[in-house]
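Engineer: sequence first, predicted coordinates after that:
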Amino acid sequence: MPDFLIAYCGPAALPENLWVRWNADPLLIAVLAALAAVIASGRSSNARAGWSALALMFMVFVSPLCALSSALFSARVFHHVVLVAAVAPLFARAFPLRSLGYPPLAMVVAAHAVILWLWHAPGPYAWGLASVPAYWLMQLSLLGSAWLMWRAILAPAESFGPALVALVATVAQMGLLGAVIVFASVPLYPVHLASTLPWGLTPLADQQLAGLLMWVPAMLPYLAVGLYTAWASLRQSEPAL
């Protein structure tokens, strides 16, 4: 199997060994422990959001999901969706870092979209898995750009209209990317029959499942935040009795 599939998460997981394939990278564990210490010390704006984000990071980087993403492109896409649509907004709540100021919302939404599409183009995707530094550049750029976008959307001073437009635009571009992946007639990504077949999938079926994950379930957090934002805006506009 090509080396780019095993640069960080190890060889492709098989059904019979998945649950013993935990990632015990000492540097990763140290970083997660440091984040836990920061949250426990009370230095986060929202401890519940911080602990939730940390638990999800443990799931995507330490749990057997990491090894499964070496076998299935759909598992890798699920990993990315969790990063940008769940971990990032939770970290935006836990660590908004308001003293840094807020770039224009349109700029951070566009930058995140470009980064998301770039890392899911076949060439950059394969390169992002080819070495440990490239892997972490992929992860940190996806998470960092999503955090910047979510902190701008969730900023206290942000009005309902621009925040809703940002959410709709993000759902639209992710849905379009998912559709491109679903309707591709040939496998585009470096996943091989030897890794997908034990899971009952061909490379093309695995790719189609990945596209569906990005097309439909990925939009749910954005929809939930949009509905909550709309409800909060309506509540604020109601006249006091």
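Structural biologist: Structure received. Numbering: from 1, shown residues only.

Engineer: switch to C-alpha atoms for all contacts and neighbour counts from now on
Structural biologist: Fine.

Engineer: the lengthiest helix in the chain packs against which elements?
Structural biologist: For the chain, the helix reaching the highest residue count under DSSP state H is reported as helix 160-183. Helix 160-183 sits against helix 105-119, helix 203-215, helix 219-237, with contacts defined as 3 or more Cα pairs under 8 Å, 6 or more residues apart in numbering; DSSP states H and E.

Engineer: pasting the second one now:
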Amino acid sequence: MAADLDGVAVLRLICGTLVLFLSGAAHAHDVAAPAPPAPGWTFEPWVVICLGLSALLYGVGLVRLWKKSGDGRAQLRRRACWFLGGWLALVAALVSPLDAMGTQLFSAHMLQHEAMMIVAAPLLVLGRPFALWMWGLPPGWRRPVAAAVRTGGVQAGWALLTMPVFAWLFHAAVLWLWHAPLLFEAALHSNAIHTLQHVSFLGSALLFWWAVLGDGGFRPQRGLSMLYIFTTMAHTGALGALLTWSGVVWYPSYIGAGEAFGMDALEDQQLGGLIMWVPGGLAYLIAGLALVSKWLGRPAPQGEGASRIV
């Protein structure tokens, strides 16, 4: 299909754009400001601009590519639905009242992170936004931009970032390090650290899901894809269980903050742990079963490289 003609180059190109998107999307609220009495929608300009630009580029690219796709329109429609679902999940995480509630409830903060990592990230990967964003650029920009990302350094960097074992280790390290009390507390009191936290959560999740889903699971070592999914489910479940069963409040900043919602800090922490443990684990299980079903239902096409997606 036409969208796949320059797919690898497009992916490397959009790395730079994606950094800007993640940086803007991560700074969703002022964590140092006093918590509002009634959490409402937060319209941080950079968040709205980045979300709007990503949707606009995708929409323009979809319209342009639709005219050239012919029999590939069903696949385009499916990918557009995936992208829309992921985009709406980011809106819910970064713009809806859930974002503001994250300053008052650890459980809400956890739900926000899970929405980014296990809902938005895999759906965005399945939506194949990179090629569509390229088609959304002005025609005169496409060739020079594509040429710029074909350099050896960019290619080597992208190869490392998307190496499955690296993406898996990086995502695991990000999850555990940021939930250490010292770092999590620092993120609650510094906008810069909070931005870095959200960038690393969403960015590492996108890399992880690309490693698992980026070629539709049709890599020669299918078993490794399943290993990455289920080991991630296991270690995130373990972290959630630790939060749930701990008798000590890990993050003192939430002490007293949840009283307006009828919860003390320990109950709030236990609810946040359960969100990571149960719904989070279920999402990984569903992804693993979906891949198995895909493999059993359709043999891997011969000669098809990393351009395929579920």
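Structural biologist: Alright, I've got the coordinates. What you see is a predicted model; the values in this text were computed from it and never measured.

Engineer: can you give me the TM-score here?
Structural biologist: Comparing the chains after superposition, counting by TM-score structural alignment, normalised by the length of the first structure, produces a TM-score of 0.87; 229 aligned residues with a Cα RMSD of 2.3 Å.

Engineer: in the second structure, point out the residues matching the longest helix of the first structure.
Structural biologist: Mapped onto the second structure using TM-score structural alignment, helix 160-183 of the first structure spans residues 222-245.

Engineer: just to revisit the earlier point, reformat the helices and strands packed on helix 160-183 of the first structure as TSV; add mean neighbour count.
Structural biologist: As requested, those are exported to TSV (neighbours: other Cα atoms under 10 Å):
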stretch	mean neighbour count
helix 105-119	17
helix 203-215	23
helix 219-237	14
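
Engineer: compare the ones you listed and give me the one nearest residue 79 of the first structure.
Structural biologist: Closest to residue 79 of the first structure of these is helix 203-215 (Cα to Cα; 10.4 Å).

Engineer: taking helix 219-237 as reference, get the angle to that closest one.
Structural biologist: 10 degrees (axes from the mean of the first three to the mean of the last three Cα atoms, to 10 degrees).

Engineer: need the residues that contact helix 203-215 of the first structure.
Structural biologist: Taking contacts as Cα atoms under 8 Å, 6 or more residues apart in numbering, the residues outside helix 203-215 of the first structure that touch it are 72-75, 77-78, 81, 174-183, 185-189, 191-193, 196.

Engineer: repeat that with 6 Å
Structural biologist: Contacts of helix 203-215 of the first structure from elsewhere in the structure, counted by Cα atoms under 6 Å, 6 or more residues apart in numbering, are 74, 77, 175, 178, 181-182, 187.

Engineer: which one among those residues gets closest to residue 106 of the first structure?
Structural biologist: Set against residue 106 of the first structure, the nearest of the contacts of helix 203-215 of the first structure by Cα to Cα is residue 175 (18.5 Å).

Engineer: now the nearest residue to that closest one once chain neighbours are set aside: how far from residue 203 of the first structure?
Structural biologist: Distances taken as Cα to Cα, 6 or more residues apart in numbering put residue 215 closest to residue 175 of the first structure, at 4.3 Å, once the chain neighbours are dropped. Taking Cα to Cα, to the nearest Å as the measure, residue 215 of the first structure falls 18 Å from residue 203 of the first structure.

Engineer: circling back to that earlier point, dump the helices and strands packed on helix 160-183 of the first structure into CSV; add distance to residue 136 of the first structure as well.
Structural biologist: Written out in CSV, the entries for these read as follows (distance: least, Cα to Cα, whole Å):
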stretch, distance to residue 136 of the first structure
helix 105-119, 12
helix 203-215, 21
helix 219-237, 24
